[in-house]
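Novice: Got a predicted structure here, sequence first:
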Amino acid sequence: MMQRVLVLDRLKQPLMPCHPARARELLREGKAAVFRRFPFTLILKEREGGITQATGVKLDPGSKKTGVALVAAFQRRGNVVIWAAELEHRGATIRKLLEQRLGHRRHRRGNLRYRAPRFDNRSRREGWLAPSLQHRVDTTLSWTKKLMRLAPVTALSMELVKFDMQQMQNPEISGVEYQQGALQGYEVKEYLLEKWGRECAYCDAENVPLEVDHIQPKSKGGSNRVSNLTLACHDCNQRKGNLPIATFLAQQPERLRRIQVRAKAPLRDAAAVNSTRWALFQRLKATNLPVEVASGGRTKWNRSRQQYPKAHWIDAACVGVSGEAVTCDPEQVPLQMKAMGHGERQRARLSAHGFPVGHKAVSKSAYGFQTGDMVKAHIPKGKFQGVHCGRVAIRSRPSFALSTPKKAKPFDVHPKYLTIVHRSDGYVYNT
């Protein structure tokens, strides 16, 4: 299976995505034109309306990447992935920039001039998220709405929580069915893999099958609480048996202390990721489309049972009950989308101490171009004669910097030789 091409009718209403061969035929016959490059979308010149199948946008939100899959429900073939993408967030970059700004302000206010302390009565609105977290919600929601305009979307699905925290911390609520039920402990295993860094706690072995081990053996009074569980390779698990961890690691006091401290500490990013997903869930509900939700353990169970490899877009396709039986080709190449932002509002260039040393140009566009636009350059003569495709960085003078994958460094080109391919929208695309 290949990535389908999104299609709009003459009135810009979404139709069912078509095969790339059919898209080439429509373009060759002049029945369609390119409406958008990324994601590649055609608009038909004459047709209005058409038969569509139920199509859902499925999301696997993550801290660094979010998997996106368009899944169509065909009558004969069932649920089939017809389009997929992976959205890379820039939360770490936002956090770094905010910390840099905080450092500059502290230096100016604390080291260079005195300002009397004041009562901090500023409050945050309900549901406030840090900018690095709010960015994940906004970009994911933006792409969901964009796909709703480009495809006949009738339902949404998302992985609501990565881990069921209460169920894992209090397994006595419903016995141990979370380990012995249909999911066979996928919820707990996935949590432990994240918490212990996907390595054996006793020998630091990586890239080997890991087993869930009780730090305090059950035969010695240990419980099924997640704080009493760790990961061990098969050999270490067999050697430890039902020995207390203090006896098993009597010759390694430093490792013993590290395991005991780490076992009590919760997973640092779990709460942040879960809060982000809940905020996204509330925003998706406002679209008035039915929203299907499931946990990360259920997603992994669906994917493992169908023997699909690990990938963000495949995890998205396997979310929820609708992901129990979904057809996808692991060799399908998803669209890679990396958030780069729309520039910065800061107009002054700062020194290492946070003081302005220069000012940026007021205008962000020139000669009909703006920084980040994807362009095609037809250069008739000179050192760079030929046709080049890449991204442009504008200047106030008519000599722009063009960056292409084939050139190690950007080179100058006059805007009269440039043609717009895709307007800058804050993302970099790749396949």
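Specialist: The structure has been received and is ready for your questions.
Novice: going forward, measure contacts and count neighbours with C-alpha atoms only.
Specialist: Noted.
Novice: buried set for the helix or strand hosting residue 299?
Specialist: If you go by DSSP states H and E, residue 299 is part of helix 296-305. Of the residues in helix 296-305, those scored as buried under the neighbour-count criterion (16 or more other CA atoms under 10 Å) are 296-303.
Novice: Can you list the neighbours in contact with it?
Specialist: Contacts of helix 296-305 from elsewhere in the structure, counted by CA atoms under 8 Å, 6 or more residues apart in numbering, are 159-163, 183, 185-188, 190, 309-310, 314-316, 318-320, 323-325.
Novice: can you pull out the helices in the stretch 1-150 of the chain?
Specialist: In order along the chain, the stretch 1-150 of the chain carries the following helices (DSSP state H, counting those that start in this stretch): 20-28, 91-107, 131-150.
Novice: another structure for you, compare them:
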Amino acid sequence: MFVLDKHGTPLQPCTPARARKLLTKERAVVHHHTPFVIRLKDRTAADSETDGVEVGVDPGSKHTGIAVFTAQAGQRRGRYALQLDHRGATIRKKLEQRSAYRRGRRTRNLRYRAPRFLNRSRPDGWLAPSLRHRVDTTTSWVARLARWSPVRAVHVERVAFDTHALSAGKPLEGAEYQNGTLHGYEVREYLLAKFGRACVYCGATNVALNIDHVQPRSRGGGDRVSNLVLACVPCNERKSNRPVEEFAPKRAADILKRAKAPLRDAAAVNSTRWSLWQALDAVWPTHTASGGRTKWNRTRTALPKTHTLDALAVGKLDCITEAVRLVLVAGCTGRGTHARTRPDKHGFPRLRLPRHKQFFGYATGDLVRAVVPTGKKAGTHTGRVAVRATGSFNITTRHGTVQGINRKYVRLLQRADGYAYTTQPEGPSAAAR
């Protein structure tokens, strides 16, 4: 749990049991509901010993893992875990929809401005809105955590794959390319992402995969990444030192094309990670690492594959002594819209929305708790509220949506901040979701 002193200065995080004792003895009050932060009433930062914490960030296209941990002598101890779910796909869809509306109105010869082209310039470091969203939300969450905990350093993956290790590393000697799935981390991680963790010859998944040379080395093939693919053990053994044209003549052209093509969207992903590193490094001391090293750290410490455990394993470390059991999932939902209409399929307004977003002191997206004493909806309901001018609200909880709850039973817990929060256990079950 995050702890602040009576002036709002962050202190060293404490355990949930310790936080409950402080709240029970009325030595602390709840400062923030989600994430849970308490503020002490009888202590200042000068009276406390603060060692500081570090933050690990594992950026991804759809999900970003963030871990808060203490580090001492190469040992890390997890203190908090957060999974950030991005809405880049939604942003891209909305922008394409808006573009289609405008294009449609122009082609119908309506009273609308003519299209303008080549009249806009993009500044240096420009990113598409769907990619900029990923950088901004991750940076803002690290800043939030820094307000609630004494962050001393940040560790982030700047590249998914170390291209220098791919091109300048030593060649694959002997049976090195036939080792298990966790061998040769930089090259193998690149190939796993490129071929979707499936055998290129038979399409088998969820099996041990070897690195195979499309053109065998015994027949002049090299160790360049463009000559490497993934193959299951049976296919790798049957292919032996035969060329792909002889082993799989019907699929040879497609396999050769896939092997030579670079990893799709690798440039966009790496540019996003680079922008994220620049934004973080401007505020905190930021250490960088590659995705291959993160995987090596995680497997060396016998941790399962999750976004938050990857964040805990970013960078240089000797061992991980403790990981958190519960992960907070923050889904990006946005803060609503300024539009007062909704368009039809042709882009014309079809209904009007209320001018005000708040009714009876509540706005859609606020975190509330409703205690209904009697009736079909009797019970305690905690979740996000959808308000109506009639005073009959809907509350979305982890179990579903409860409709038609009277406003007099509703109590505000936290104002809407653009995120929907849930929790999930840390481990393989969470990673499979």
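Specialist: Done, it's in. Since this is a predicted model, take the numbers as computed values, not measurements.
Novice: care to give me the TM-score?
Specialist: Both chains were compared after superposition, and using TM-score structural alignment, normalised by the length of the first structure their TM-score is 0.91; 414 aligned residues with a CA RMSD of 2.1 Å.
Novice: ok so, going back, point out the most buried one among the helices of the stretch 1-150 of the first structure.
Specialist: Comparing the helices of the stretch 1-150 of the first structure by mean neighbour count (mean count of other CA atoms under 10 Å), helix 131-150 ranks first with a mean of 18.
Novice: in the second structure, what residues pair with that one?
Specialist: Mapped onto the second structure using TM-score structural alignment, helix 131-150 of the first structure covers residues 129-148.
Novice: can you check stretch 84-92 of the first structure too?
Specialist: Residues 81-89 of the second structure are where stretch 84-92 of the first structure aligns, with TM-score structural alignment as the criterion.
Novice: neighbours around the alignment partner in the second structure of residue 39 of the first structure, how many?
Specialist: Aligned by TM-score structural alignment, residue 39 of the first structure pairs with residue 35 of the second structure. Other residues near residue 35 of the second structure number 17, with proximity taken as other CA atoms under 10 Å.
Novice: how far does stretch 338-357 of the first structure stretch from start to finish?
Specialist: Using CA to CA, to the nearest Å, one end of stretch 338-357 of the first structure lies 31 Å from the other.
Novice: The second structure: matching residues for that one?
Specialist: Applying TM-score structural alignment, one finds that stretch 338-357 of the first structure aligns to the residue range 331-350 of the second structure.
Novice: Show residues contacting that stretch.
Specialist: With contacts defined as CA under 8 Å, 6+ apart, stretch 331-350 of the second structure is touched by 84-87, 101-102, 104-105, 351-355, 416-421.
Novice: Got a quick ChimeraX command for the buried subset of those residues?
Specialist: Restricted to buried positions by 16+ other CA under 10 Å, the ChimeraX selection for the contacts of stretch 331-350 of the second structure reads:
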select :84,85,86,87,101,102,105,416,419,420,421
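Novice: could you flag which of the contacts of helix 296-305 of the first structure are buried?
Specialist: Applying 16+ other CA under 10 Å to these, the neighbour count classes 159-163, 183, 185-188, 190, 314-316, 318-320, 323-325 as buried.
Novice: Out of those residues, list just those in strands.
Specialist: When DSSP state E defines the strands, the subset of those inside them is 159-161.
Novice: corresponding residue for residue 60 of the first structure in the second structure?
Specialist: Matched to the second structure by TM-score structural alignment, residue 60 of the first structure sits across from residue 58.
Novice: Quick check: that match touching residue 154?
Specialist: No: no contact is recorded between residue 58 of the second structure and residue 154 when judged using CA atoms under 8 Å, the distance being 11.0 Å.
Novice: Looking at those two, which is more packed in?
Specialist: Between residue 58 of the second structure and residue 154, counted using other CA under 10 Å, residue 58 has the larger neighbour count: 29 against 24.
Novice: Which residue, other than its chain neighbours, is closest to residue 134 of the second structure?
Specialist: Nearest non-adjacent residue to residue 134 of the second structure, counting by CA to CA, 6 or more residues apart in numbering: residue 86, 6.4 Å away.
Novice: Report the contact partners of the one you found.
Specialist: Residues touching residue 86 of the second structure, when contacts are defined by CA under 8 Å, 6+ apart, comprise 61-64, 133-134, 331-332.
Novice: For those, which ChimeraX command selects only the ones that are buried?
Specialist: Isolation of the buried members of these (16+ other CA under 10 Å) is achieved in ChimeraX through the command below:
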select :61,63,64,133,134,331,332
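Novice: now, which of the contacts of residue 86 of the second structure sits nearest residue 45 of the second structure?
Specialist: Lowest distance from residue 45 of the second structure to the contacts of residue 86 of the second structure (CA to CA) belongs to residue 64, with 31.3 Å.
Novice: Now the match of stretch 338-357 of the first structure: buried residues?
Specialist: By neighbour count on 16+ other CA under 10 Å, the buried set for stretch 331-350 of the second structure is 331-333, 347.
Novice: For those, give me CSV that also has distance to residue 248 of the second structure and secondary structure.
Specialist: Formatted as CSV, the entries for those read as follows, by distance: CA to CA, whole Å; DSSP: H, G, I helix; E, B strand; the rest coil:
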residue, distance to residue 248 of the second structure, secondary structure
331, 44, strand
332, 45, strand
333, 47, coil
347, 50, coil
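Novice: And these, which two are furthest apart?
Specialist: Largest separation among those by CA to CA: 331 and 347, giving 28.4 Å.
Novice: Trace residue 320 of the second structure over to the first structure, please.
Specialist: With TM-score structural alignment as the criterion, residue 320 of the second structure pairs with residue 326.
Novice: Was I right to think that match contacts residue 78?
Specialist: Yes: in this structure, residue 326 of the first structure sits in contact with residue 78. The criterion is CA under 8 Å, and the distance is 7.3 Å.
Novice: Tell me which of those two has more neighbours.
Specialist: Remark: of residue 326 of the first structure and residue 78, residue 326 carries more neighbours, 21 against 12, as counted by other CA under 10 Å.
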